[in-house]
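Participant: Provided below for reference: sequence and predicted model.
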Amino acid sequence: MLKALTDANGVPGHEDEVRDVMREHITPYADEVTVDHLGSLIARKTGSVSDGPKIMVAGHLDEIGFMVTRIDDKGFIYFQPLGGWWEQVMLAQRVTIMTRTGNIPGVIGSKPPHILSPEARRNPVDKKEMFIDIGAQSKEQATEFGVRPGDSIVPVCDFTVMKNEKMLMAKAWDNRIGCAIAIDVLKQLKDVEHPNTVYGVGTVQEEVGLRGAKTATNVIQPDIGFSVDVGIAGDTPGISEKDALAKMGKGPQILIYDGSMISHRRLRNFITDTADELGIPYQFDYVAGGGTDAGAIHVTAGGVPSLAISIATRYIHTHAAILHRDDFENAVKLITEVIKRLDKDQVKEIIFGQA
């Protein structure tokens, strides 16, 4: 499942391939699988009570990538980033252009440093100065290959189990790991008695403004919302606890604050109390900027108590990211156990209580 999800290509606005993979893996555990009008997948599993609380567990289908904007006379491709890219991680990286007639390999290029001035060589190359080389020798040939403005461009990195088999590398952990968590939560609840209706959701266009989370939440109208995503791993050289708190393998991150949301206090306490009771490891973290789908979920309709649960991941928003399998499994366990403990009274206490 993890390989199929991460190897699939799906940038914002073109998530079809990933959605098909998620649908295949979540359908056996759902009563119904639908797709909203923007493209988000919604899998519903009703518990023992037909009108119980609605619990939304959402990962986003899309990964960061690019879009073709123009082809020059020599056949080189220019592009618009989709999501946040840092110039330093882009050059000389392989990409796939998804055309209507098939996928085309390419590589991101720019002027070589050998012909730059010493001053220019010290600075990162601006994205506007980069291009993609697909081996075409003219605009006409690139067009014959099937490339058109608006085509999606996706990073290349096959799913890889590293020598330490707990460590997994892939191009799109942000956020196929959230989709995998949503799938496995429904799987763990398949034959479990609980009084809730659980929605495993794969949202679209998170990387460009949490857009699918808005539409999917409006469809579901949940009582409780969880966004499952990646977070910053603070365990590589040069990062201090002032920069990032979480360590890989030490449990899922409970995000207390980010640029899109202050986490719901009573829901946060309920989750950490459950983790403490069962001995499930977790870590607190905060991010000054950025946000997750929880930022859109919690302000929908009359408001939804929400929390972002993240997996500490190295090298996010690059071609190759790494995470720890134990954090994935503990996130699934924690969310599953929380859902088993939720009911109408507990949800009412979370929303209105004084705890």
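Facilitator: It's in. Numbers count the residues shown, from 1 in each chain.
Participant: could you use CA atoms for every contact and neighbour count after this?
Facilitator: Fine.
Participant: doesn't residue 198 belong to a strand?
Facilitator: Yes: counting by DSSP: H, G, I helix; E, B strand; the rest coil, residue 198 is part of a strand.
Participant: neighbours of it, how many?
Facilitator: Neighbours of residue 198 under the rule other Cα atoms under 10 Å: 26.
Participant: how far is the helix or strand containing residue 3 from where the chain is centred?
Facilitator: According to DSSP states H and E, residue 3 maps onto helix 2-7. Its chain's C-alpha centre and that of helix 2-7 lie 13 Å apart, by Cα atoms, centre = their mean, to the nearest Å.
Participant: for that helix, name the packing helices and strands.
Facilitator: Using 3 or more Cα pairs under 8 Å, 6 or more residues apart in numbering; DSSP states H and E, the elements in contact with helix 2-7 are helix 16-26, helix 173-188.
Participant: one more structure, for comparison:
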Amino acid sequence: AGNLWLTLGKGEPTVVFVAHLDEIGFRITAIRDDGSLDLTPVGGLFPSLWEAKPALVHTGGTPVPGVFMPRDSGAGAEQKRTPPFLLADVGTTSRQATEALGISVGHTLTMPKQFVRLAGSRATGRSFDDRVGSAAQVLAVKRIKPDLLKHTVIFLWSTREEIGLEGARAAANALGLRPARVHAIDTFVSADSPLEPTSFGLAPLGHGAVARALDNSSVTPAPLVDSLVALARARRIPLQVGTTNGGNDGSVFGAYGVPDVPIGWPLRYSHSPAETIDLRDVASLAAMIQAVAEGW
């Protein structure tokens, strides 16, 4: 499945952490005679957020730059109800010229990424979901002393989460009944923004990592949430508890009776070109992963 595995420690129980490496984007479905690219979404997104933005076509070699073309704002009423598919322009004027760049049907497109610091400890960029989770696992691994672990800890960096948890499912099938728990390390889509009501999914940025007690794919048993909170308090790590939308990689382990105890961080503007985080939450998340690996 293309997953990356790292196993530390010895003995039982086995505890699994999983963060995903993939991101949302588009796939080329056709190359037009004028050289432009027909696209279909890969993962859940609002195509309107990608219009008139830079693009990268991934060909297996050096990515080819392009543009996600803006759709006609003067379209008729029928088209406004059903917007046309998104197209991409790589600067060519013929199918042959596009193919000469190494571009083929099936290649994928993403958006160029730039990490931008905002005021204080805030930052914005594309694909913090789930680069933050992946980075937090790396930070935790660097701090853990494997010889001091009391049991086996498996760190997974999974593939194809955004299109159906496929990498995590392959890992769950390989591990079967062995894990005692799985901790999905992924976004907590938060209502902490000026745009959204705060009655659901509220986890303020800057207040620490989040125990995802409930989402669309899993329900964490209350005693396990309580244990996570107690560990955070003992280690003096900021931790919030919340419910949100979306799913997580850990849910597919449930087929084997493995409880899913996901840990995330609050994110504004999820699956947009301007996802926004607080770096204090990243530090809290890494510390929480380390604490769980070492002490629970």
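Facilitator: That came through fine. If you're wondering where the values come from, they're calculated on a predicted model, not measured in any experiment.
Participant: ok, back up a step: hey, which of the helices and strands packed on helix 2-7 of structure 1 is tucked in deepest?
Facilitator: Of these, the one with the most neighbours on average (mean count of other Cα atoms under 10 Å) is helix 173-188, at a mean of 26.
Participant: residues contacting that one, please?
Facilitator: 1-2, 5-6, 22, 25-26, 29-30, 45, 57-63, 198, 200-202, 227-230, 316-317, 321-323, 328, 331-333, 335-336 (Cα atoms under 8 Å, 6 or more residues apart in numbering).
Participant: make a ChimeraX selection of the buried ones in those.
Facilitator: ChimeraX command restricting the contacts of helix 173-188 of structure 1 to the buried ones, with burial defined by 16 or more other Cα atoms under 10 Å:
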select :5,6,22,25,26,29,30,45,57,58,59,60,61,62,63,198,200,201,202,227,228,229,230,316,317,321,322,323,328,331,332,333,335,336
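Participant: from the contacts of helix 173-188 of structure 1, which ones fall inside strands?
Facilitator: Counting by DSSP state E, the part of the contacts of helix 173-188 of structure 1 found in strands is 45, 57-60, 198, 200-202, 227-230, 321-323.
Participant: residue in structure 1 matching residue 275 of structure 2?
Facilitator: Per TM-score structural alignment, the equivalent position to residue 275 of structure 2 in structure 1 is residue 321.
Participant: next up, the contacts around its match.
Facilitator: Taking Cα under 8 Å, 6+ apart, one finds 169-173, 313-315 in contact with residue 321 of structure 1.
Participant: out of the residues you listed, which comes closest to residue 132 of structure 1?
Facilitator: residue 171 (18.3 Å; Cα to Cα).
Participant: what does the closest one correspond to in structure 2?
Facilitator: Under TM-score structural alignment, residue 171 of structure 1 pairs with residue 126 in structure 2.
Participant: go on, residue 307 of structure 1?
Facilitator: When structure 2 is aligned by TM-score structural alignment, the residue opposite residue 307 of structure 1 is residue 261.
Participant: ok, residue 79 of structure 1 next?
Facilitator: Matched by TM-score structural alignment, residue 79 of structure 1 corresponds to residue 39 in structure 2.
Participant: please enumerate the helices of the stretch 51-200 of structure 2.
Facilitator: Along the stretch 51-200 of structure 2, counting by DSSP state H, counting those that start in this stretch, helices occupy 77-81, 95-100, 128-143, 166-175.
Participant: out of these, which gets nearest to residue 32 of structure 2?
Facilitator: Among these, helix 95-100 sits nearest to residue 32 of structure 2 (Cα to Cα), with 6.0 Å.
Participant: give the buried residues for that closest one.
Facilitator: Buried residues in helix 95-100 of structure 2 (16+ other Cα under 10 Å): 95, 97-98.
Participant: cool, and stretch 229-236 of structure 2?
Facilitator: 229, 231-232.
Participant: could the residues you listed go into TSV alongside secondary structure and distance to residue 197 of structure 2?
Facilitator: As requested, the buried residues of stretch 229-236 of structure 2 are exported to TSV (DSSP: H, G, I helix; E, B strand; the rest coil; distance: Cα to Cα, whole Å):
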residue	secondary structure	distance to residue 197 of structure 2
229	helix	26
231	helix	31
232	helix	28
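Participant: tell me which of these is nearest to residue 146 of structure 2?
Facilitator: residue 231 (19.5 Å).
Participant: reformat the helices and strands packed on helix 2-7 of structure 1 as a markdown table; add distance to residue 96 of structure 1.
Facilitator: As requested, these are exported to a markdown table (distance: least, Cα to Cα, whole Å):
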| stretch | distance to residue 96 of structure 1 |
| --- | --- |
| helix 16-26 | 14 |
| helix 173-188 | 17 |
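Participant: of all those, which one is nearest residue 220 of structure 1?
Facilitator: So among the helices and strands packed on helix 2-7 of structure 1, helix 173-188 is nearest, using Cα to Cα, at 15.2 Å.
Participant: next, the angle from the closest one to helix 16-26.
Facilitator: Between the axes of helix 173-188 of structure 1 and helix 16-26, defined by axes from the mean of the first three to the mean of the last three Cα atoms, to 10 degrees, the angle is 20 degrees.
Participant: helix 173-188 of structure 1 vs structure 2, mean deviation?
Facilitator: By mean Cα distance after the TM-score superposition for structure 1, the fitted helix 173-188 of structure 1 averages 1.2 Å away from its aligned residues in structure 2.
Participant: quick one: that helix to strand 197-203, angle?
Facilitator: For helix 173-188 of structure 1 against strand 197-203, the angle by the same axes, to 10 degrees is 160 degrees.
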